[in-house]
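A.B. asks: The sequence isn't on hand, but the structure is:
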């Protein structure tokens, strides 16, 4: 590839392919450069370090999770229905990733564990989306909580088993949907009566 045609996006595409082929332990910036047929110095002009490149890969991967959820958070209509659909979509995205390509999911999970700041920003974004839905539910008298942000954080933490990669091995359990339905009823009850405001 011509150095002048190289973009951050094309580098990230190549990095994803290299990670798919070699895994996070063996993939290097040199491998990405070789894949693109450029010098590794060219990669460093766009990403100053291997860590910066991996952070960018993790950020793009996590954005693929958060972007469709943002659409649900911004919709109008019943907050109860939207919040339930938001979590259903989150769980569906995560399950598809782990079931369709378990090795790639493990690779991205390993990268995300190294990119702590990127993951924290991602979680913060997800909590803000939940808070946005809860705020609309307060406005429509569906929810009765004093602090949408605190309630959103509590809801996110209460459902972590169903969307955090550390629990991926549990997602194929036959009772996982029933378990979520039970947790959801408790969460919804807390939002409706205002018990998730602390």
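C.D. replies: Yes, it's here. These numbers were taken from a predicted model, which means no experiment stands behind them.
A.B. asks: contacts, neighbours, all on C-alpha from now
C.D. replies: Will do.
A.B. asks: For residue 66, which non-adjacent residue is closest in space?
C.D. replies: residue 126 (6.7 Å; Cα to Cα, 6 or more residues apart in numbering).
A.B. asks: what about that neighbour, helix or strand, and which?
C.D. replies: Assigned by DSSP states H and E, residue 126 belongs to helix 116-139.
A.B. asks: For that helix, name the packing helices and strands.
C.D. replies: helix 50-74, helix 79-100, helix 102-114, helix 148-158 (3 or more Cα pairs under 8 Å, 6 or more residues apart in numbering; DSSP states H and E).
A.B. asks: The structure to be compared is supplied as follows:
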């Protein structure tokens, strides 16, 4: 049996530095204006060296988005793991998703360029993120069913309905582009969704 090679800490460090630098450029000047040459120059390396780790700017953006979505997923999982009624936890998850997206887009107005690029060029990254968030909601809804709080036959389907219903409130691009007065207040939407889950 051959042992696997240990991870190259230097390579991992270089990848992390590339991603951190790229994320800063995406935030400061936008995804479209950022070039691999910009990233390489800031890091004191050649573009060819950057391409040793990522074969394109698209690949860099995918990795940046994956790191960002991973942070969101960890936050949501922590909320789901709290003690208390499933309804309270589901409400807290939706509020956390909305607050996180709104705060990030306010702090980094150019973030929507990065998100739009990921949606256009790397839909798989976004799709997997949505699937993982939906899976957390499904788990909470299933726990609510077992506790007698909710009456739904299919928690997975219910979670997909909830995810679709809150898209307007939690998608960074929609938060920027859609006026706040065209949708019901977030808590009103959550009340509506919880009523549906309780009524089956």
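C.D. replies: Ah, there it is. Only a predicted model underlies this, so the values are computations on that prediction, with no experimental measurement involved.
A.B. asks: What does the residue nearest to residue 66 of the first structure correspond to in the second structure?
C.D. replies: In the second structure, the residue paired with residue 126 of the first structure is residue 133, using TM-score structural alignment.
A.B. asks: Its match: neighbouring residues, count only.
C.D. replies: Around residue 133 of the second structure there are 21 other residues, counting by other Cα atoms under 10 Å.
A.B. asks: same deal with the one 5 residues further on?
C.D. replies: Using other Cα under 10 Å, residue 138 of the second structure has 22 neighbouring residues.
A.B. asks: Kindly report the same for residue 134 of the first structure.
C.D. replies: By other Cα under 10 Å, 27 other residues sit near residue 134 of the first structure.
A.B. asks: Next, the contact list for the residue nearest to the spatial centre of the second structure, please.
C.D. replies: By Cα atoms, centre = their mean, the mean C-alpha position of the second structure lies nearest to residue 69, the distance being 3.2 Å. Residue 69 of the second structure sits next to residue 129 when contact means Cα atoms under 8 Å, 6 or more residues apart in numbering.
A.B. asks: That one and residue 148 of the second structure: what is the separation?
C.D. replies: Remark: distance between residue 69 of the second structure and residue 148 of the second structure (Cα to Cα, to the nearest Å) = 32 Å.
A.B. asks: try residue 71 of the second structure
C.D. replies: 31 Å.
A.B. asks: One more: residue 79 of the second structure?
C.D. replies: For residue 79 of the second structure, the distance to residue 148 of the second structure - Cα to Cα - is 20 Å.
A.B. asks: With residue 39 of the second structure instead?
C.D. replies: Residue 39 of the second structure is 54 Å from residue 148 of the second structure, by Cα to Cα.
A.B. asks: okay, the two: which has more neighbours?
C.D. replies: Between residue 39 of the second structure and residue 148, counted using other Cα under 10 Å, residue 39 has the larger neighbour count: 24 against 11.
A.B. asks: counterpart of the more buried one in the first structure?
C.D. replies: Using TM-score structural alignment, residue 39 of the second structure sits opposite residue 32 in the first structure.
A.B. asks: thinking its match is in contact with residue 13, fair?
C.D. replies: No - if you go by Cα atoms under 8 Å, residue 32 of the first structure and residue 13 don't touch, sitting 9.4 Å apart.
A.B. asks: Identify the residue range in the first structure corresponding to stretch 75-82 of the second structure.
C.D. replies: Under TM-score structural alignment, the match for stretch 75-82 of the second structure is residues 68-75.
A.B. asks: what does that stretch contact?
C.D. replies: 82-83, 85-86, 89-90, 129-130, 132-133.
A.B. asks: Put the buried members of those into a PyMOL selection.
C.D. replies: In PyMOL, this line selects whichever of these come out buried by 16 or more other Cα atoms under 10 Å:
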select buried, resi 82+83+86+89+90+129+130+132+133
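A.B. asks: Alignment lookup: residue 10 of the first structure to the second structure.
C.D. replies: Per TM-score structural alignment, residue 10 of the first structure is aligned with residue 17.
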